[in-house]
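A.B. asks: I would like the atomic coordinates for the input below:
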Amino acid sequence: MSTSAALDDRVVLRFLATPADTAAGGRSVAAGSVMEWIDKAGYACAVGWSGAYCVTAYVGNVRHRRPIPPSSLIEVQARIIHTGRTSMHVVVTVSSADVSTRRYTPATTCVLIFVAKDADGRPAPVPPWIPVTRSDRKLADAAIERMDSRAQIKRLMLDEAYSEESAAPRTTLRFLVPPGVVNFGGKAHGGTVMRWIDEAAYACAVGWAGADPLADHAIGVYSGGIHFLAPVRIGELVEVDARIILTSPHSMHISTRVSTADPRRPDDLTLTTQCLSVFVVPDDGGVAMAVPQWQPTLPEDVRLHEHAREIVRLRETIVPLAASLTLEP
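C.D. replies: Model (predicted):
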């Protein structure tokens, strides 16, 4: 809770999900839309606290606990749970409600890290946040506890090399960054980049599970290790490369990397963002169906397969934040 009347450490957004937010299968809101909402609320919270332009540095452990039906009422709550010298950790919880009942139920919770910037684009100091309530203290402790695991996951993901020496199921999207996604810093919103990641990962998942009549109902149930390494500028060429690196009996683990280049030098790509997503194909009752199993054979694919297993192991050490705690005063 804020210790100063001039500062507010919480933000609540409420709105109606639009048809444009619906996933390609038509049965639920796209995970990419949810991640855009998360980024918008988190950004508003970070800017409100710091009083400065901010950039998204990290989004972790986005657990989509349940699908959100199309045209639902949406509530997105964001709150500061830790500050560093120039950074802010923000927990965001997305809830939805049927229009007729208006009873909100949590669907997604995650933690984001924002960095404040000064007028010259350099990291800027932020006011320190001091936990006051019981939930403040518990969430602050959780933010600190996650730092080591997050650093390990980032290091593991950055250490892996990706090349064309792969036979993994793969989808690659290429396009120019349009002016319509510009943020206040003249670059693409972090939420927009996460939507691109979800779209490429969805296409990859559907392509792999395509023999099943319900394949186009694939949904993202987890996104993690989303590190924003460099800005995405308007007018740049973007390549969003998604490839399956691990399958379990009922899920597909997809590594997605976003790179950019000057359109005049399209092969001179710079990695800007990376993410590991998990997709499932639910049946009509919402239960994850069996998916085709992929067995890597080439050296790079075998290495990335083991890399994914290590990421899963680390992820399992991170205790999910209870939505009830994040929504507590």
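
A.B. asks: use CA for all of it now, contacts and neighbours both
C.D. replies: OK.

A.B. asks: Can you point out the buried residues in the biggest helix by length in the chain?
C.D. replies: For the chain, the longest helix by residue count, based on DSSP state H, is helix 134-159. Neighbour counts using 16 or more other CA atoms under 10 Å place Ser135, Asp136, Arg137, Leu139, Ala140, Ala142, Ala143, Arg150, Ile153, Lys154, Met157 of helix 134-159 among the buried residues.

A.B. asks: Now show me the structure for the sequence below, then we'll compare the two:
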Amino acid sequence: MAKQKFARESFVITTEMVMPNETNPLNNLMGGHLMHSMDVAAALAAQRHSNRIVVTASVDNISFSRPIPLGAAVTYEAKVTRAFNSSMEVHIIVHAEDIPSGQRFKSNEAFFTFVAVDQTGRPIDVPELIPETEDEKNMYDYALRRRQLRLVLAGRLKPSDATELKSIFKLDE
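C.D. replies: Below is the predicted model:
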């Protein structure tokens, strides 16, 4: 039987403060620094799940909905939502907080895909993911559709071959 792990076992939370050398001329966190920190937190979640070195395979859309100002505390929460053969989808949510005022807001959210690799860099199997909560089960169920959409967009899968996408793209009508 293949090894199994619960989604909660991959949960990672990290917090950092926005420092002056990480800001743009408007004194807001630079997008590139935000993406780097999201990648690191999400990679840690994937590593916790797989107990392996992981490499970033793809990142879904990252929209910059709200700037994060200098001095804010930025919290990254990441968890594996589904594991396939050697790849894992990780959901990450970013919150920013002005600690003195107590104001907290969601800044970003994305799905990252990682591949677990062995010491030579070749993909290696990962444990099956077991969702427990309703939210984890929903994320798990929709992860297959997100994966198929990623493969279609990358040109690695025809929309007609993605059975789960037929209803999304209305291919049977």
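
A.B. asks: check contacts around the residue nearest to Tyr76 of the second structure when sequence neighbours are not counted.
C.D. replies: In space, and not counting its chain neighbours, Tyr76 of the second structure is closest to Val94: 4.7 Å by CA to CA, 6 or more residues apart in numbering. Contacts for Val94 of the second structure (CA atoms under 8 Å, 6 or more residues apart in numbering) come out as Met38, Val74, Thr75, Tyr76, Glu77, Lys106, Ser107, Asn108, Glu109.

A.B. asks: I'd guessed Glu89 of the second structure sits against Val115; true?
C.D. replies: No - using CA atoms under 8 Å, Glu89 of the second structure is not in contact with Val115; the gap is 9.1 Å.

A.B. asks: Just after the longest helix of the first structure, pick out the following helix or strand.
C.D. replies: Downstream of helix 134-159 of the first structure, the first helix or strand assigned by DSSP states H and E is strand 170-176.

A.B. asks: Now do the following helix or strand past that next one: which range of the second structure does it align onto?
C.D. replies: As assigned by DSSP H and E, the chain's next helix or strand after strand 170-176 of the first structure is helix 190-208. Per TM-score structural alignment, helix 190-208 of the first structure has no counterpart in the second structure.

A.B. asks: In the second structure, spot the strand with the most residues.
C.D. replies: strand 103-117 (DSSP state E).

A.B. asks: Can you get me the centre-to-centre distance for the following helix or strand past that strand and its chain?
C.D. replies: Heading C-terminal from strand 103-117 of the second structure, the first helix or strand you meet, by DSSP H and E, is strand 128-130. Distance of strand 128-130 of the second structure from the chain centroid (CA atoms, centre = their mean, to the nearest Å) equals 16 Å.

A.B. asks: mean deviation of strand 128-130 of the second structure from the first structure?
C.D. replies: Superposing on the first structure and averaging over aligned pairs (mean CA distance after the TM-score superposition for the first structure), strand 128-130 of the second structure comes out at 0.8 Å.

A.B. asks: so what does that strand touch, helix or strand wise?
C.D. replies: On a contact count with 3 or more CA pairs under 8 Å, 6 or more residues apart in numbering; DSSP states H and E, strand 128-130 of the second structure meets strand 4-6, strand 73-83.

A.B. asks: picking up where we left off before, just send the buried residues of helix 134-159 of the first structure back as a markdown table, with distance to His82 of the first structure too.
C.D. replies: As requested, those are arranged in a markdown table below (distance: CA to CA, whole Å):
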| residue | distance to His82 of the first structure |
| --- | --- |
| Ser135 | 12 |
| Asp136 | 9 |
| Arg137 | 10 |
| Leu139 | 8 |
| Ala140 | 6 |
| Ala142 | 9 |
| Ala143 | 7 |
| Arg150 | 15 |
| Ile153 | 20 |
| Lys154 | 20 |
| Met157 | 24 |
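
A.B. asks: Just give the nearest non-adjacent residue to Ile130 of the second structure, would you?
C.D. replies: Once flanking residues are discounted, Ile130 of the second structure sits nearest to Phe6: 4.6 Å by CA to CA, 6+ apart.

A.B. asks: Give me the aligned partner of that neighbour over in the first structure.
C.D. replies: Looks like Phe6 of the second structure aligns to Thr3 there (TM-score structural alignment).

A.B. asks: Map Lys106 of the second structure onto the first structure.
C.D. replies: Mapped onto the first structure by TM-score structural alignment, Lys106 of the second structure lines up with Pro106.

A.B. asks: so its match touches Leu325, yeah?
C.D. replies: No - judged on CA under 8 Å, Pro106 of the first structure makes no contact with Leu325 at a distance of 11.3 Å.

A.B. asks: ok, these two, which is more surrounded?
C.D. replies: Pro106 (21 against 13; other CA atoms under 10 Å).

A.B. asks: Return the distance of the more buried one relative to Ile219 of the first structure.
C.D. replies: Pro106 of the first structure sits 17 Å away from Ile219 of the first structure, taking CA to CA, to the nearest Å as the criterion.

A.B. asks: Also Asp148 of the first structure?
C.D. replies: As judged by CA to CA, Asp148 of the first structure and Ile219 of the first structure stand 29 Å apart.

A.B. asks: same check, this time on His89 of the first structure
C.D. replies: In terms of CA to CA, His89 of the first structure sits 27 Å off from Ile219 of the first structure.

A.B. asks: Settle it for me: which of the two has more neighbours?
C.D. replies: Ile219 (29 against 24).

A.B. asks: Could you verify my assumption that that one touches Ser33?
C.D. replies: No - if you go by CA under 8 Å, Ile219 of the first structure and Ser33 don't touch, sitting 12.0 Å apart.
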